[in-house]
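Visitor: this one's sequence-less:
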C-alpha cells in the first residue's frame, strides 16, 4: 500500500470537529469495473504506484487509504438559483481523504499564473455517486456513468485550456441500473473520485451563519485561511474574503476565455480556492453567444455564458453576508467591490494566455481583449469560438499558418484588421510552442455537445471506450502543446 514515498496524508478537515460533517459508509456496489484512472494526477500525490486491484479497493470499495480516518459527508447550505436551501450537504458524495501535493507539481492553471514552483498544496479526494448519506433526502446517492464520463471530459478539457479545475481522478462502473428523468432509463451507474483543492464551499459558511454560530464562522475562516490563503494574516476576515474574491475573479475570467458555461453557479458549487468542480450540465460555446445556457432547466438564463461574472459576484456577496458575523460590514463590502476590477484584469490575462502572447501593458492588453471579442461577435455562427485561439496562437508567428488554413476567408475585413493590429503589437510568448505538432493540425481540439454525445453513444450502445480514450489522448497533446 502506497509504495511511493511521495504519498503524504494530511486529513485536516477533521481539525474542525464533528459539527462540519458526518461519518458515512460507501455503498456496497454489485461490481467495480475500472474505466479511468488518472495516473498523471496520481503521481502528484504519490498514488500512481497502486495496482488496479488496490485502486479499486480504495476508489471503488473505499477502503481508507493509510493515514485517512474514513469518509465524511460535509455539511453545507446554499442558494440554488438564488433560493436559499438549508437542506443541502453531501448527498451522494463524501470527503474520502486529504493529502499533500508533491512540491512543484502544481496544476496547469497555476503554471500559467506563475513560473515559480509552488509548495505542495493540500488536496482533497472527493467522491460523486458513492451512496446515500444523511443529506441525500429522497435521492439514491448514485451517479450515472454518463455523468461520470462527462465530468472526466470537462475536467480534462478545462485543464488543457489553463482553467483552475478539479481533476477527475478515478471512474469506476458499479453495475447498477439507475432511473433518471432527464436521460433514457434504466442507465448505467458509476462512482467518480475527483482530486480538488478544497471542497469548502461558500455554502459551508452560509450554514454556520444560518445557525448564528459566530464560533463556527470564525473556525471556518481560520481553517480556510491557514490552509488555502496563508498570505492573509490571522484574524483578517476581510483579507480572507478579498483573497476568495481574487481567486473567484480569476476563475470566472478563465471560464469566459475558454468559452465555458458551468451551468449551475449555486453557492454550494463555488469554493474558497477559486477552482471549478462538480460538473453537471456544462457546455462549451460553439460560437460567440452571450445568452448561451448549459442547463435545460435554466429557463431565465440566470447562469448564461455572459452572466457568469454577475452570478459569481452575487454568490460572493452571499459569502460576504455570512462573514458579517465575524467582521464589520464596511471592510467586507470593500473586499467585494474588488471583484469588478480583478475580473477585468484577469480577463485580459486570460485572453493573452489563450492567444499565446505577452503583456504589453494595460492599454494594449485591453485593446487586444476588445478587438478579439469584437471579431468573435461579428463572425457569429460563421466562426466557432475555439478555432480563433488555435489559428492565431502566438500572434504574428502564426500568420502564414492562419492565412493558409481552412478559415482564411474569415480573417479579413476591418474588424479582423483591428484584431490583427492589436495582436501583432504583442510579442509571442514562448513561440517555440508552435513547433508542437498540435498546431500543425488544421482544426483545434474542441468539446462541443455533439462530440460528447457521440463519445457516450459508443459506450452506451457498444461498450466501446475507444472514442473516449482517443479524446483524452488528444486533450493531453494540446495540454502539453500549450503548457509544456
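Guide: Sure, I can see it. All of these numbers come straight from a predicted model, not from anything done at the bench.

Visitor: For the rest of this, base every contact and every neighbour count on C-alpha atoms.
Guide: Fine.

Visitor: Quick one: list the elements packing against the lengthiest helix in the chain.
Guide: The longest helix of the chain (DSSP state H) is helix 237-258. Counting contacts by 3 or more Cα pairs under 8 Å, 6 or more residues apart in numbering; DSSP states H and E, helix 237-258 is packed against helix 214-228, helix 308-323, helix 329-336, helix 339-355.

Visitor: Okay, one more to line up with it:
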C-alpha cells in the first residue's frame, strides 16, 4: 500500500507513542483467515510476534504507533480527557476490495491518555474479545475482528478479576478507528480546519458517496451515511441478542462497526431490560434501549458538526437512522432464521412483534430458537425434537408458527451442514465464557477455547450470511 492515509492527519489527531516492552511474547491467537485477506498470511510465527507483540513497524507502513485523541460522552456526561489510553493505531492495510482497514491495539502500553491506568490488558480480557468478535462475525454482524493475541508474561493487578492476572496484548482489525468522539474533540476545541480535514478523510476513505464540492453539503451527506451505517449495526445487534454494554460516544465509529465492547453479553433469553455492565446501575445501555442510545449518540455527532453545517440540514441527515435500524432488524432476523421476508411491511413487522413477543413471554432460549427454526418449514421435524419442543406445542406459539410457515426458506440445503447436525447451537452466554476461561487459568488448557472457536467457525460457514 502507498503511504498510510492517516499520516496526513496524524499531527492533529494523534500522538506518536512507543509500545511497551514485555517480558515475553507467547502467541495465543492468530486470525489466519483475515491475515490472508490483508496480505499477511505468510508471516512466520516469529515475524508475527515481532510485528504484533513487539510492534516492529510493517514495511512501508506507519513508522511509529499513534495514540488517537478524542472526547466523548460517558454515561451521558461529557469527558474531554479521553484518548487511546492502552492502545494505538499500528498500521493501515487494504483488503481485496480496496477497503482501508486499521490495525489497532489493546494493552500495548501507556500513552499520554492513560491517566492512572497501566496501559495493559488481561489475558482474560483478550480471550473475551476474541470470542465476542468471532461470534458476532459468524452471526453476520458488522464488527471489528480479533486479529492477534499474545501473552506478555506480566502479572497485572485488577479490581474486577482475581489478581495477579496474566497480561496480554491484542491486535484488532477494524474498518476505521475514527470515533464520534474524534469529531467531538474538534468541536470542543472549535477547530474548524481540523474538523474539515477529518470530514474530508472520512468521505474519501469510508463514505465516498458523500463527496460534494460544498463542505456543508458534504458534512451532512457524511452524517447521513454514518447514521445509516449505525442504524444497520444496531439492527443487527438486536437480532443477534447482543448487548454492547458501554455505548459511550467514544465507542461508536463512523463505519457502523462494532468495536470497543467491554462488558458485553449475549442474551440467554429475551429480556429488554437486561444490562451488561455491572456499573450501569440505571440501565442506560440496557438491551432494549440500544436503538434509542444509538440515535442519541448520532445527535451528539451532529452537534459537533455544527462547526461545518447548519442545524436544520444536520437534523435532516439523521432522519434515515430510524428506517435503517428498522429495516436492518427485520432483514437480519429473517437472515438468522434462513427465511425470505414476505416483502409486505405490515406483515413482516407483525411477524417480528409476534416472534419477539413470544420469545420474551415464553422465556425460550435465544440461540436455541433460531437454531431450531432455521429455514422455517424445512425444520419442523428438527424443532419437534428440540429441548424446547413443549414451548412450540403451546397455543401461544401458533402465531409465530404461522409466520414461519408463510415464509420461503432461503437455501435450505444449509441444513445439511455439520453445524445443523449438532444437537445444540453455538452460544456464548456469560456462564460459558467463564467455563472456557477456567481451564486456561487453572491448567493453561486451551482445548475448550479451541473447541468453541471451531464451533463458531462451523456456524459462520453454515449461516453464510
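Guide: Structure's in. What do you need? Nothing here was measured: the structure is a model prediction, and the numbers come from that model.

Visitor: After superposing, what score do the chains get?
Guide: With the length set by TM-score structural alignment, normalised by the length of the second structure, the two chains reach a TM-score of 0.97; 459 aligned residues with a Cα RMSD of 1.1 Å.

Visitor: picking that back up, how big's the offset between the longest helix of the first structure and the second structure?
Guide: Taken over the aligned residues, the distance from helix 237-258 of the first structure to the second structure averages 0.6 Å (mean Cα distance after the TM-score superposition for the first structure).

Visitor: can you tell me which residue in the second structure aligns to residue 365 of the first structure?
Guide: Mapped onto the second structure by TM-score structural alignment, residue 365 of the first structure lines up with residue 348.

Visitor: got the contact list for that match?
Guide: By Cα atoms under 8 Å, 6 or more residues apart in numbering, the residues touching residue 348 of the second structure are 330, 341-342.

Visitor: one step back: so which bit of the second structure is the longest helix of the first structure matched to?
Guide: Using TM-score structural alignment, helix 237-258 of the first structure pairs with 219-240 in the second structure.

Visitor: centre of the chain versus that stretch, how much separation?
Guide: 13 Å (Cα atoms, centre = their mean, to the nearest Å).

Visitor: just so I know, which of the helices and strands packed on helix 237-258 of the first structure lies nearest residue 59 of the first structure?
Guide: helix 214-228 (25.0 Å; Cα to Cα).

Visitor: what's that closest one in contact with?
Guide: 16, 122, 200, 205, 208-209, 232, 234-235, 237, 240, 272-273, 322-323, 325-326.

Visitor: Pull out the buried residues from these.
Guide: Among these, those buried by neighbour count (16 or more other Cα atoms under 10 Å) are 122, 200, 205, 208-209, 232, 237, 240, 272-273, 322-323, 325-326.

Visitor: quick one: which of the contacts of helix 214-228 of the first structure sit in helices?
Guide: Among the contacts of helix 214-228 of the first structure, DSSP H puts 205, 208-209, 237, 240, 322-323 in helices.

Visitor: Can you lay out the residues you listed as JSON lines showing distance to residue 249 of the first structure?
Guide: Listed next are those as JSON lines, based on distance: Cα to Cα, whole Å:
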{"residue": "205", "distance to residue 249 of the first structure": "19"}
{"residue": "208", "distance to residue 249 of the first structure": "24"}
{"residue": "209", "distance to residue 249 of the first structure": "24"}
{"residue": "237", "distance to residue 249 of the first structure": "18"}
{"residue": "240", "distance to residue 249 of the first structure": "14"}
{"residue": "322", "distance to residue 249 of the first structure": "19"}
{"residue": "323", "distance to residue 249 of the first structure": "19"}
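
Visitor: sorry, back to before: which two of the buried ones among the contacts of helix 214-228 of the first structure lie the greatest distance from each other?
Guide: 122 and 325 (27.1 Å).
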